[in-house]
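# With the input below, show me the fold.
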Amino acid sequence: MRLPFLIGLVVLSTVAVAAADVRLPYVFTHHMVLQRDQPAPVWGKAAPEEKVTVRFGDQTHQATADESGAWRVTLDPLSLGEPRELVVEGSQSDAPVVVRDVAVGDVWICSGQSNMQWSLENAKDGKLELLAAKRPNLRLLLVEQMGAQEPLDDIDGAWRVSTPKTAKSFSAVGYFFGVQLQQTLDAPIGLIGNAWGGSSCEAWVPLAELREKPLYEPLLERWAETESKIDEASLRAEYATKLADFYERRAAAYAAGNPLPQRPSMDNLLFNQHRPANLYNARVLPLTPFTIKGVIWYQGETNAGRAYQYRDLFPRMITSWRAAWGQGDFPFYWVQLADFQKETAGPVEGSDWAELREAQTMAAESLANAGQAVIIDIGEANDIHPRNKRDVGLRLARLALGETYGLPIKAQSPRYESLAVEDGKATVTIADVGAGLKTFDGVEPRGFTVAGEDRVFHAATAEIKEGKRVVLTSPNVPQPVAVRYGWANNPVVNVFDSAGLPLTPFRTDDWPGVTAKAR
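Next up is the predicted model:
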């Protein structure tokens, strides 16, 4: 059972209007976006057995609250149109809840760790972009609450129309993605910013999913030892008191038009972004069953040291989210890890970041309605947070526009298809090359290595043939059996397709990597 709404009536009323006994979770506030072309659940709390009527446009739906006060209706699929009011009225309530300026369009969740959380004002040219951030049909919602081991049923946030003031602290990647979609589709776009810097993938996964597989036993055992040393019940009680005081002060600030107080935090491992299931319970479940179009995701840096485990963990997370929403295989697009740390021109002994990228590519190959934006050309050697978020957002937008919306644009980066070896030459065939492969700097292809049966890699001379094949040779490897491309934390690579999308890093071998045994 989920815990009760975090947001009490008095607080919600300052956002969604007058005080009333019937109430909505915070995903339903002024300026929100309802997903078009799909059934759209609306739910909330009321008195037990209270009759609730929901009106939106020409639709009217009714429900009766159960013994706990929970109620739910489902709007019929909605079409684009002018913003409207969502009116929710309880038979025992003093006044209806009226949510104003409700748009109908597409809703995307923007989740992950710090590179997704990175704000627009701190991105490259972010302050320039903010001058044009007044966008009435781009709506933003930030989710910021602490982690929890028990499922919560509400978030702490409110929708805002994009303006220079509201957009500056929003995800830069999400913003650029949303702007491109809004301009291309000419439809309202709602973005739910739901990222936490440094978060581990396992924090976004339900515990039941982790407990069912031995792969995660060492991880869960480490956390169990940590948990045994901390009085969590006392900490939760202390934090609940802080939250109650915060909600009261915030309600008063809203009513008086004063600056809002800062939400309290709890500096403890049990509340953080690493503990398994913490963010799934606190930041994913409260958003279900709110209808969405899809998810964009940027995460993996924290899990690079356990890249082989990520091969199972990341798809497991995606499938658990899809199951929780109950919308089928909604689109799920992510950013492959960028290049980072000192550049490496030749072969390397091992690379956890290369292995994490490989795990991400495996997910793209195994999951339906999923894909990755390759940014092996966008990173910065000395900063794990590359400031160029515009191109990251645009590459994600390419995926959505081409794959989800069916527009005629190249969406996927070129990727490895097959290997053939003959007369000492290794020839790799590349799929999805558009009008053909090329090097961005006009020189020979760089970043390829080959190995023989000794499993020792050497730099290879490469030549592009017929736009989709790369022929590789090395005087040090007379009989190659394996090829790698871009296999380093920060490889020197230069192969792109005709749309300017970089070739996806790959390897043809399956020899054990440096994270193979990490748990």
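# For the rest of this, base every contact and every neighbour count on C-alpha atoms.
Will do.
# Thr60 and Leu356, how far apart?
49 Å (CA to CA, to the nearest Å).
# Please disregard the earlier target; I meant Ser413.
17 Å.
# So the closest residue in space to Asn122 that isn't next to it in sequence versus Pro414, what's the distance?
Closest residue to Asn122 apart from its sequence neighbours, by CA to CA, 6 or more residues apart in numbering: Arg387 at 7.5 Å. Counting by CA to CA, the gap from Arg387 to Pro414 is 24 Å.
# between the two, who's got more neighbours?
When neighbours are counted by other CA atoms under 10 Å, Arg387 and Pro414 differ, and Pro414 comes out ahead with 25 against 22.
# hang on, isn't that one packed against Pro505?
No: look at Pro414 against Pro505 with CA atoms under 8 Å: they stay out of range, at 9.5 Å.
# re earlier: close enough to count as contact, the residue nearest to Asn122 and Gly126?
No: using CA under 8 Å as the test, Arg387 is too far from Gly126 to be in contact (9.1 Å).
# follow-up on the earlier one: which of Thr60 and Leu356 has more neighbours?
Leu356 (26 against 15).
# what about the more buried one, which helix or strand?
helix 352-366 (DSSP states H and E).
# residue ranges for the helices of the stretch 51-200 of the chain, please.
114-117, 126-130, 164-167, 172-185 (DSSP state H, counting those that start in this stretch).
# for comparison, sequence B:
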Amino acid sequence: MKKYCFILFIFLGIESFSQTQLPGFFSDHMILQQQTAASIWGRDQPNKKVTVKASWGKSATAIVNAQGKWKIQLPTPSAGGPYNIEIKGSNTITLNDVLIGEIWFCSGQSNMEMPVKGNPNQPIIGSNEAILHSTNNSIRFFNTPKVSSLTPLDNSNGNWKAANTETTGNFSATAYFFARKLQSVLGIPVGIIQSAWGASTIESWMDQQSLLKFNTKPIPQKLPIAEPNRTPTILYNSMLHPYIGYTIKGVLWYQGESNRENAHDYQALFSTMIQSWRTQWKQGDFPFYFVQIAPFEGGKVNAALLREAQLKTMLTEKNTGMAVTMDIGEKNMIHPAQKEMVGNRLAYWALANDYQLKGFAYSGPVYESIQNTTDGKLEISFTYAEMGLTSFGKPLSGFEIAGEDKVFYPAKAIFTKDKNGRITVWNEEVKNPVSVRYGFTSWTEASIYNIQGLPASSFRTDNW
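The predicted structure follows:
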């Protein structure tokens, strides 16, 4: 009996290896990136010829290598569909209802994972109306199951689903509102691959090689039972690696809350992660847009340091952009309910930079420089404020000022008369000010916007 089972096991192994196989995300209802050479890959019997034919008239072939893997690049047309794709190897697989459009990979922790329907006792503002009116075959999502692994995986199970009243509630709210804005403006299909895990650290999304120069927790030899989402490399292996090479337009990232306690390392970690993802994807410096963590009172350290690291990353890494959330934070809730605003602000970056739409603002004011005035005050200049600044009628708040003694005092602030995009700050007790800070505490409320209503990030002019 044991001998029979052993032979059956070998037979089944050979049988499965000799079949044409695809990762779960190459399936019915998927969306492929338009006007590019879209990568499609899988497994089959070594040395087998695999042919991929698309109903839009393009095809490609590959020979399966000794490890049983094959990969092709399939030229895609401009946005449209539906189409079908036939993959013929040891057997034939037909993918139906395939659309061509724009693909964005969306990752991070709980604020990216939080669905349109909200979490228990944690609402998404406007979710019910959003779900009710969400039926749109041109918006499709692939949600990645939560999986952990010590070694890089090649597959992710799941299903592509079109937006409708029964499916949209389970999509990432941030990603859905981003996709909805893009689709409504561009009028073409938009596909979202969501791969996020609440409370995950940035280190968990980075490969082992990228982490070598950082003093992080050691890579485990056994799969951790508790908190795999906070263990270096684990989610990279299981929830990122399977997708590397899937032809995308760009990445959306919403993460940072779990790294507040090592905020001083975050800029270097974040920049390294962005660069490593781009290197591994082999698509050049694709767009990488992210959300600045919102003000929140909890935590042991000043979260403004993490927000600062995110701002510096945007200012130093090319083809990046940051959606500022200084005006939507909730003092006692780490998951802001205004996810539609977040998704829209991410979409502004993409629509301006990647789809070349003009005539609208896509960034809030960004601190540029300070200079002393003749009466012992400091004047702050901002970019992305060509038409000026506003507080929408409320007093300017959140400013502190210090002299060379590094002692900060609450500062008064006004918009500089006759100068667009500038603010004057002072405190009578600081005769020779050298530094100013704005909103540089864990919990703060926004008071600076550009005329188009986008808020400025918290910032400081010192590095004390």
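# Quantify their similarity with the TM-score.
Overlay of the two chains. TM-score (TM-score structural alignment, normalised by the length of the second structure): 0.91; 438 aligned residues with a CA RMSD of 1.8 Å.
# still on that earlier bit, check the gap between the residue nearest to Asn122 of the first structure and Gly90 of the first structure for me.
For Arg387 of the first structure relative to Gly90 of the first structure (CA to CA), the value is 49 Å.
# same deal with Gly350 of the first structure?
From Gly350 of the first structure over to Gly90 of the first structure (counting by CA to CA), the distance is 62 Å.
# can you tell me what part of the second structure the helix holding Leu356 of the first structure aligns to?
The alignment of helix 352-366 of the first structure onto the second structure (TM-score structural alignment) spans residues 302-316.
# How far off centre is the matching stretch?
Stretch 302-316 of the second structure has its C-alpha centroid displaced from the chain centroid by 15 Å (CA atoms, centre = their mean, to the nearest Å).
# Same question for stretch 447-462 of the first structure.
35 Å.
# ok, and for that stretch, which residues are buried?
447-452, 457-462 (16 or more other CA atoms under 10 Å).
# try stretch 218-236 of the first structure
Neighbour counts over stretch 218-236 of the first structure (16+ other CA under 10 Å) mark 219-220, 223 as buried.
# How about stretch 495-506 of the first structure?
495-499, 501-506.
# Stretch 472-487 of the first structure too?
472-474, 477, 479-487.
# Inside strands: which ones of these?
Judged by DSSP state E, these include 472-473, 482-485 as members of strands.
# Redo those residues as a markdown table? Include distance to Pro289 of the first structure.
Formatted as a markdown table, those follow (distance: CA to CA, whole Å):
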| residue | distance to Pro289 of the first structure |
| --- | --- |
| Leu472 | 51 |
| Thr473 | 54 |
| Ala482 | 46 |
| Val483 | 45 |
| Arg484 | 43 |
| Tyr485 | 41 |
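# ok, which pair from those residues is furthest apart?
Thr473 and Tyr485 (13.5 Å; CA to CA).
# Would you state the strands of the stretch 401-519 of the first structure in chain order?
415-422, 425-431, 438-439, 448-451, 457-459, 461-465, 469-473, 482-485, 495-496, 506-507 (DSSP state E, counting those that start in this stretch).
# Adding distance to Glu121 of the first structure, write these out as TSV.
Shown next, in TSV, are the strands of the stretch 401-519 of the first structure (distance: least, CA to CA, whole Å):
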stretch	distance to Glu121 of the first structure
strand 415-422	34
strand 425-431	37
strand 438-439	33
strand 448-451	37
strand 457-459	41
strand 461-465	41
strand 469-473	41
strand 482-485	35
strand 495-496	30
strand 506-507	34
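# Of all those, which one is nearest Val104 of the first structure?
Closest approach to Val104 of the first structure among these is made by strand 415-422 (36.5 Å; CA to CA).
# matching residues in the second structure for the closest one?
The aligned range for strand 415-422 of the first structure is 366-373, by TM-score structural alignment.
# so of the helices of the stretch 51-200 of the first structure, which one's packed in deepest?
Mean neighbour count (mean count of other CA atoms under 10 Å) peaks for helix 114-117 among those, with a mean of 24.
# What helices and strands are in contact with it?
helix 172-185, strand 189-195, strand 294-298 (3 or more CA pairs under 8 Å, 6 or more residues apart in numbering; DSSP states H and E).
# what about 6 Å?
On a contact count with 3 or more CA pairs under 6 Å, 6 or more residues apart in numbering; DSSP states H and E, helix 114-117 of the first structure meets no helix or strand.
# In the second structure, what range does it match?
So helix 114-117 of the first structure sits over residues 110-113 in the second structure, by TM-score structural alignment.
# To what extent does that stretch diverge from the first structure after superposition?
Once fitted to the first structure, stretch 110-113 of the second structure is off its aligned match by 0.5 Å on average (mean CA distance after the TM-score superposition for the first structure).
# returning to that earlier point: by contact count, what packs against the helix holding Leu356 of the first structure?
By 3+ CA pairs under 6 Å, 6+ apart, helix 352-366 of the first structure packs against helix 307-325.
# once the structures are aligned, where does the helix it packs on end up in the second structure?
Under TM-score structural alignment, the match for helix 307-325 of the first structure is residues 263-281.
# what sits up against that stretch?
If you take CA atoms under 6 Å, 6 or more residues apart in numbering as the criterion, stretch 263-281 of the second structure is touched by 244-245, 285, 305-306, 309, 313.
# which of the residues you listed tops the neighbour count?
Leu306 (25 neighbours).
# Who are the contact partners of it?
Counted by CA under 6 Å, 6+ apart, Leu306 of the second structure has contacts 260, 263.
# again, but for Asn281 of the first structure
By CA under 6 Å, 6+ apart, Asn281 of the first structure lies in contact with 148, 151-152.
# ok, of those residues, which one's closest to Glu301 of the first structure?
Comparing these against Glu301 of the first structure with CA to CA places Ala148 closest, at 22.5 Å.
# buried sites along the longest helix seen in the first structure?
If you go by DSSP state H, the first structure has its longest helix at helix 232-256. By neighbour count on 16+ other CA under 10 Å, the buried set for helix 232-256 of the first structure is 239, 243, 246-247, 249-252, 254.
# Can I get those in TSV including distance to Trp118 of the first structure?
Converted to TSV, the buried residues of helix 232-256 of the first structure look like this (distance: CA to CA, whole Å):
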residue	distance to Trp118 of the first structure
Tyr239	27
Leu243	26
Phe246	26
Tyr247	26
Arg249	28
Arg250	25
Ala251	28
Ala252	30
Tyr254	27
